[in-house]
Every structure is written in C-alpha cells, then in structure tokens.
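*Asks:* starting from these lines, generate the structure:
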Amino acid sequence: METTKQQQALLDYLEKHQDTHGIMPSQREIQKYFGFASRNAVPKHLSALEKKGLLSRANHLARSLRLPKKITPKNFLSIPLLGSIPAGYAETQEEEHEHTLTIDLEMLQLPHKARLFALEVRGDSMINAGILNGDRVILEQSEAYHGDIVAALIDGESTLKRLIIEHGKSFLKAENHNYPDILPLEELSIQGVFRALFRVHKK
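*Replies:* Below you'll find the predicted structure:
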C-alpha cells in the first residue's frame, strides 16, 4: 500500500512512540510533534491511514490506535518436508528430504526452539481427527503422551496414528473405524508429535 511522505512519517512516529512508551501518543502529542497548526489535521491524517488499512482503532481516541501486526522474518521458519507418511496401514518408508515448508511460528503458537519437520499424509485412517489424504502435518520431535497424534515407527514401519497408553502398554489407534488398532510385536518408537496441519484445496 502506497503512502505519502507525511503518512509514512506519522506511521514511523506511532510505531516508535508505542515501542518506547508502551502506548500510542495522544492527538495533542501528535500535533505537537509534527507542528500542525490545527488539531483537525491529526484526525484527517489518521483517517487517511485507516482507509488504507494501515491503522485501526476502536473509537475516535488516538490512544485506541492499533498498528497492523508486523510480519517479521524471525516469526518464520523453514522446516524439512520429509516425504510422506501412511495414514492407513503401516508401511516401510525411506526418508526423503526434497523440499522445505515455511511456517509462521507465532500464528501456529509454536516455540522458536521446537524441533519441527513436516510430512505429507497418504491415506484416510485419521479422517475423524480432521486429517485428510494430502494434508501436510507439522510434527515436533518431543515426548509423546497418551492421546497424542504421532508419527510412529512400529516394527520398522511408519504410520500416523493416535498413541494410546493403557496399563503401561502402548499401541496405535486409527481415527477411522475401518482400520484396526496396531499393537507392536517388538518395537514402537515415536518420531514426532502432531502440532498443526496445512491443507491445499485442489480444484
């Protein structure tokens, strides 16, 4: 969105004042800072910024002004997209690292230090949990608990299921009644815990 030099100067002042003092300046402070002869000049400039979507406010008081949320590079993280994972019957999988997926950590409410990766879902065993074929799931390498949806390696084969822990024993449960529970014969290890998903709507 294009702005005039005066509008950009006003935006810069509002941002600096908020960062320094924790609140927005009053209209009188804005008038004094820019040396406007008339107080009517302040609401006029503020209104112009509102119309451009560069400013919002709950009422007509200057201290209710809100700047749009800044999108900064530190909020974004590129994570590896490690191929696909069956959401059906467990299958032997070879890890692929062909692509990356850029995510907004703040929007997804994920910590910056989280060890994250993504996988593309193949199958329909998790549809009752809202995870569909073709979705890309974001997973964190962290400790898993009863009820978590996990990417698991069970007896050498990978799958995406819900982790169930009962009476000290762990097994995997689908979110689709057409698939049976999967009990490990020898080994069950958790590769990642489900945190979020991305879905692309295809025409």
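*Asks:* CA only for contacts and neighbour counts going forward, please
*Replies:* OK.
*Asks:* packing partners of the helix ranked longest in the chain?
*Replies:* The helix spanning the most residues in the chain, taking DSSP state H as the definition, is helix 5-21. If you count contacts as 3 or more Cα pairs under 8 Å, 6 or more residues apart in numbering; DSSP states H and E, helix 5-21 packs onto no helix or strand.
*Asks:* one more to line up against the first:
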Amino acid sequence: MSEGLTKRQQEVLAFIAEHQQVNEAPPSLREVAAHFGFRSMTAAADHVKALRRKGYLKHRPHQARSLRAVPSPSTPYQPASRARIVDVPVYGCIPAGFADERRQEDVEGCISVDVDTLGVKPSPRTFALEVRGDSMIGRHIMEGDYAILEHGMDPRPGDVVAALIDNESTLKTFVKQRGKPCLKAENPKYPNLIPAQELVIQGVMVALIRKVR
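*Replies:* So this is what the prediction gives:
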C-alpha cells in the first residue's frame, strides 16, 4: 500500500467503504458510476482496478458484490461525510408566547431536515410551518410547502416571516413603508400591506422545502 491515491480514487474508496459499513455490502459498479455521475461503468471499473492494484480493495471471487475495502493504519481512508438530519417540529397554530410556551399539542408532526444541505443551524428555536393558501405565490412559496423558520431573529425588509394574525399564523413578506413595519402578501388577490405594529412576529424563514408530488 505504498502508492498514493488520486483525489477521485480517495473519493471512490470512501464511498465504497461507507456503503460497505452502512449496507453491510459494497456497492456495485453501476452504483459507483451513478454516485459519481460517470457516463459509463468503465470509468468506475478503472478506479476500482487502480484501488485493487494499490491494495486498498480486495476482490473475493465467486461472490456477488465481491469488493471489500481494506482499512490500514498507515493509509487510512476517510468515510464520506454523513448528512446531519434533524427533526424539526411542524406547528399548526403557533401560540403568541412561542418562545416560552411551545405546547406539545400545537405540534402537528416533524419534518426531517438535512441541515448541512440547507445551510440551517440546528437550534431549539427552529420550527416549521406547512404553507396553507396562495398569498405568497409571488415568492414561489406554494401550498403544501414547508417553511423552516427561526424564532427570535430580527426581520429585515424583504424577509419572509411568520406572524400571528387573528390568532392564526401566516407567512408574509416583512417590509417597511415610511419607516413603519408592514406585512406584504405576494399575491394581488390579497390586501397589499398589513400594519405590523400590533402583530407578533414569530419567526423568520431560513429555508423552504417542497415535496415532489
């Protein structure tokens, strides 16, 4: 195992090792090619041959999925980073005292979020709302989407916020008109501006998740 690995070979080895650990079996050449976007299995096979030649993989004849990664203290591989999945509570009606009174009965469920991919910092103040209605279609926020919000952030003009109006949570764009805070719908069917002085801003949207229907 004296020969070094190219960056791509290190990535292929890490993928094979992690797949082997998680699934108790190595990936097929087709799976390697699909994972790295190779146009054919030939490229995947070439990397695997190089790893076998350099002693990082072993081939077990007469077995399906016969490759096995060979860890070595002198040439350790680094498994591909695993996504950090966090369950974010989905609230139906957010109580006015959300920060201090997160009542279990207001939670409709949880949505699992890959915080690294979305760029969201996991926090007890993070929550989600399922979008209801079409008042925000101008911002491409559709019914059935999940808005991921952070409680306690100071909204800036242009931010999408969750606000409590008539004891019901709604998503709107936070704007200022003549220095006064307002909430703006992003659909001409709805009133343009709602004064925000007496509204409770419950969170600022930090990500949006859309289910593929």
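*Asks:* and the next helix-or-strand element following the longest helix of structure 1, what's buried?
*Replies:* The first helix or strand that comes after helix 5-21 of structure 1 along the chain, using DSSP states H and E, is helix 27-34. Neighbour-count burial for helix 27-34 of structure 1, counted by 16 or more other Cα atoms under 10 Å, picks out 27, 30-31.
*Asks:* any idea which helix or strand carries the closest residue to A162 of structure 2 other than its chain neighbours?
*Replies:* Nearest residue to A162 of structure 2 in three dimensions, chain neighbours excluded: L171, at 4.6 Å (Cα to Cα, 6 or more residues apart in numbering). Using DSSP H and E, L171 of structure 2 falls within strand 168-177.
*Asks:* after superposing, tell me the mean distance of that strand to structure 1.
*Replies:* Once fitted to structure 1, strand 168-177 of structure 2 is off its aligned match by 1.5 Å on average (mean Cα distance after the TM-score superposition for structure 1).
*Asks:* so who does E186 of structure 1 touch?
*Replies:* Shown in contact with E186 of structure 1 (Cα atoms under 8 Å, 6 or more residues apart in numbering): D155.
*Asks:* and if we set it to 10 Å?
*Replies:* Taking Cα atoms under 10 Å, 6 or more residues apart in numbering as the contact definition, E186 of structure 1 lies against 154-156.
*Asks:* M136 of structure 2 too?
*Replies:* Contact analysis of M136 of structure 2 by Cα under 10 Å, 6+ apart lists 142-143, 160, 170-173, 184-188, 190.
*Asks:* and E11 of structure 2, by the same measure?
*Replies:* If you count contacts by Cα under 10 Å, 6+ apart, E11 of structure 2 has them with 5, 17, 36, 77-80.
*Asks:* ok, of those residues, which come out buried?
*Replies:* The buried subset of the contacts of E11 of structure 2 (16+ other Cα under 10 Å) comprises 5, 17, 77, 79-80.
*Asks:* closest to K180 of structure 2 out of the residues you listed?
*Replies:* The nearest member of the buried ones among the contacts of E11 of structure 2 to K180 of structure 2, counting by Cα to Cα, is A80 at 49.0 Å.
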